[in-house]
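Asks: let me see the structure of the following:
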Amino acid sequence: MQIQINTDSNIHGGEDLIRQAEERISSILERFEPHLTRIEAHLSDQNGDKGGPEDKQCVLEARPTGQQPVAVTNRADTVEAAYTGAADNMAKLLDSRFGRLHQAKGGESIRHLPVE
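Replies: Okay, here's the model as predicted:
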């Protein structure tokens, strides 16, 4: 799974920020690796130098194999909180999406459990 981090001109941190973001996003989404080809994170500072509450934003886009891309957005006070929150939101979305794909109507029910 390839992870690409993009930042706007107001986000500073360089290679350290990119490495930390890649590692954090990867650790949260690693269980979906067989289903994803790429993840893109777009980090931005909505207010620039002015600051303000929840002005850091992360738009996280995942590309599931053979499906349309999905995206989530998270705003927070820090860049780290923004990409961590976005990765958590993406995990919930992917849990829902892949859970539905693997659940078939008429699957196993409680009646099929072994009797002790």
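Asks: only C-alpha atoms for contact and neighbour calcs from this point on.
Replies: OK.
Asks: for residue 60, which non-adjacent residue is spatially closest?
Replies: Take residue 60 and drop its neighbours on the chain: the residue closest to it by CA to CA, 6 or more residues apart in numbering is residue 41, 4.5 Å away.
Asks: give me the element the one you found is part of.
Replies: strand 36-45 (DSSP states H and E).
Asks: what about the longest helix in the chain?
Replies: Ranked by residue count, the top helix of the chain under DSSP state H comes out as helix 79-102.
Asks: got the contact list for it?
Replies: The contact list for helix 79-102, computed with CA atoms under 8 Å, 6 or more residues apart in numbering, reads 21, 24-25, 28-29, 32, 41, 43, 56-60, 62, 71-76.
Asks: same question, stretch 58-74
Replies: Contact with stretch 58-74 is made by 35-44, 57, 75, 79, 82-83, 85-87, 89-90, as judged by CA under 8 Å, 6+ apart.
Asks: structure for this one too, so we can compare:
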Amino acid sequence: MKIQINTDKNIEGHARLENYFSGELEKSLARFEDKITRIEVHFGDENGEKFGLNDKKCVLEVRIANLQPLTVTEHADTLEKAFSGALAKAKKSLTTTFEKMKAH
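Replies: Prediction:
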């Protein structure tokens, strides 16, 4: 499972940020590891320098072997909250997808 983290020009993408979020993804999605080929994380700050509520955005694109990519988006007031919300949505969608596949 390859993990790629992207940030827009308003967010500094440094090694600590990448290590933290990569580790969280690997931990949280470990049970799907054999089915996921790649995960792309896109962080953005929609207001730039200006303050705004829920202006941080996290988009997770999960590429699953032999299936269409799964994409979820979450807005929050911090990157960490946006990430954890998007991760929760992704886990729920992956669980539902693979449970439906088992049923058929």
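Asks: follow-up on the earlier one: are any of the contacts of stretch 58-74 of the first structure buried, and if so which?
Replies: Neighbour-count burial (16 or more other CA atoms under 10 Å) is assigned, among these, to 35-36, 38-44, 57, 75, 79, 82-83, 85-87, 89-90.
Asks: about what we covered before: who are the contact partners of the residue nearest to residue 60 of the first structure?
Replies: Residue 41 of the first structure neighbours (CA under 8 Å, 6+ apart): 3-6, 58-61, 83.
Asks: 7 Å instead, please
Replies: 4-6, 58-61 (CA atoms under 7 Å, 6 or more residues apart in numbering).
Asks: and the residue nearest the centre of the first structure, how far is that from residue 48 of the first structure?
Replies: By CA atoms, centre = their mean, the mean C-alpha position of the first structure lies nearest to residue 87, the distance being 3.0 Å. Per CA to CA, to the nearest Å, residue 87 of the first structure is found 23 Å from residue 48 of the first structure.
Asks: what is the burial count for residue 47 of the second structure?
Replies: 13 (other CA atoms under 10 Å).
Asks: aligned counterpart of it in the first structure, please.
Replies: Taking TM-score structural alignment, the alignment pairs residue 47 of the second structure with residue 47 from the first structure.
Asks: dump the residue contacts of the residue nearest to that match when sequence neighbours are not counted.
Replies: Distances taken as CA to CA, 6+ apart place residue 55 nearest to residue 47 of the first structure, at 6.0 Å, with adjacent residues excluded. Counting by CA under 7 Å, 6+ apart, residue 55 of the first structure makes contact with 45-47, 75-77.
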